[in-house]
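Undergrad: one predicted model, sequence on top.
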Amino acid sequence: MMNTTAKEATVYYHGTKADLKIGDLIEVGYVSNYGTKRKSKYIYLSETLDAATWGAELAFGDGKERIYVVEPTGAIEDDPNVTDKKFPGNPTKSYRSQHPFKVVGELTDWKGHSPEQLKMMKDHLEKLKEQGIEAIED
C-alpha cells in the first residue's frame, strides 16, 4: 500500500553531450550547447524525458548523447525560451537556473527521436538562425 500523504520527489533531467560522473556539478559560465555558443547565464533541466532527449540530441559536439538525472542546488524558474514563446503554461516542464545542478544518475536506456523528427527540428533551428533569432535567450 502506498502512503498517499507522502510527496514524491521530483525527478529532473539534463540532456547533453558532456561526459559527467555522479557527484559532478553542472554550472553556468560554460559555452552554451546551443545557438551562438556564447557563455550561458543559465543552465537548463526538465521534468520530462522528451525535453531532455531534445537537449541531448541537439547539443553541440561529437560526444555521446547523454541524459543525466540531476538535483538543483538552488532556485529554478520556468524556462522562458519555451514557456513564453512556444508552450504557455509550461507543459514541457522545462526550467532554468543560475545555481548548479548535481549529477545524481544517468539514464542509459532512453530512446531518441526518429531521424525525421530530428531533421525537422534541426531545419527549424537553422531557419531561426537565418532570421537572426537566437535559440536560447538569457
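TA: Here it is on my side, so go on.
Undergrad: from here on, just use CA atoms for contacts and neighbour counts.
TA: Fine.
Undergrad: buried sites along the helix or strand hosting residue 124?
TA: Counting by DSSP states H and E, the element that carries residue 124 is helix 115-130. Judged by neighbour count using 16 or more other C-alpha atoms under 10 Å, the buried positions of helix 115-130 are residue 125.
Undergrad: which strands and helices sit next to it?
TA: Helices and strands touching helix 115-130, as assessed by 3 or more C-alpha pairs under 8 Å, 6 or more residues apart in numbering; DSSP states H and E, are absent.
Undergrad: next up, a second structure to put side by side with the first:
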Amino acid sequence: MPDQKPAVLFVCVHNAGRSQMAAGWLRHLAGDRVDVFSAGSEPADRINAIAVQAMAEEGIDIAGEQPAVLTTDAVRQADVVVTMGCGDACPVFPGKRYEDWALTDPAGLPIEQVRPVRDEVRARVEGLLADLV
C-alpha cells in the first residue's frame, strides 16, 4: 500500500494573512508531497494585500487565494492542524496532531512589519515539513 500524502490545515481567524502565507510557503517548499489547506473561523472578504505583497517578494503568488470558512470536515481530513490565534473556535478531534503558532497578525501592518512575520512563518513551515517528509 503506497504511503499517503500528509494533509496540513492552517487556521487563523480571518484566513487572510498568516494562514494564507503558511499555506503558500508549504505549497512552495513541499510541491506535491503534502496536501495543503487553509481556513478561518471568521473568514475575511479578501486576502490581505500586504501579505500578498510580502509573499510576492519571495516569488510566491497567493493573490488568487480566497479566505475559506473552517469546517469540521476540513479538520477531520487533516493529519496536522496548525492554528494561529483562533482560540476556541478551532474544533479538536482526538488523534490529530495540533500545533499552535503564536504569530503576529499582519492585519493593518505596513510591509516592513509583515516581512518578519512572513520569514517566521517560513521557518516554522520548514520545521513542519522536515517532520512530515
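TA: Good, I have the coordinates. Not measured: the values here are computed from a predicted model.
Undergrad: TM-score of the superposition?
TA: The TM-score (TM-score structural alignment, normalised by the length of structure 2) is 0.37; 91 aligned residues with a C-alpha RMSD of 5.1 Å.
Undergrad: where do the helices sit along structure 2?
TA: Along structure 2, the stretches classed as helices by DSSP state H are 18-30, 49-56, 72-77, 111-132.
Undergrad: now the shortest one: buried residues?
TA: In this case it means helix 72-77 of structure 2. 74, 75, 76.
Undergrad: can you lay out those as CSV showing distance to residue 130 of structure 2?
TA: Shown next, in CSV, are the buried residues of helix 72-77 of structure 2 (distance: C-alpha to C-alpha, whole Å):
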residue, distance to residue 130 of structure 2
74, 23
75, 21
76, 23
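Undergrad: what's the most buried one of the helices of structure 2?
TA: Counting by mean count of other C-alpha atoms under 10 Å, helix 18-30 has the highest mean neighbour count of those, with a mean of 23.
Undergrad: and it, what other elements does it pack with?
TA: strand 7-12, strand 35-40, helix 49-56, helix 111-132.
Undergrad: got a markdown table for those, with distance to residue 26 of structure 2 too?
TA: Formatted as a markdown table, those follow (distance: least, C-alpha to C-alpha, whole Å):
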| stretch | distance to residue 26 of structure 2 |
| --- | --- |
| strand 7-12 | 9 |
| strand 35-40 | 7 |
| helix 49-56 | 12 |
| helix 111-132 | 6 |
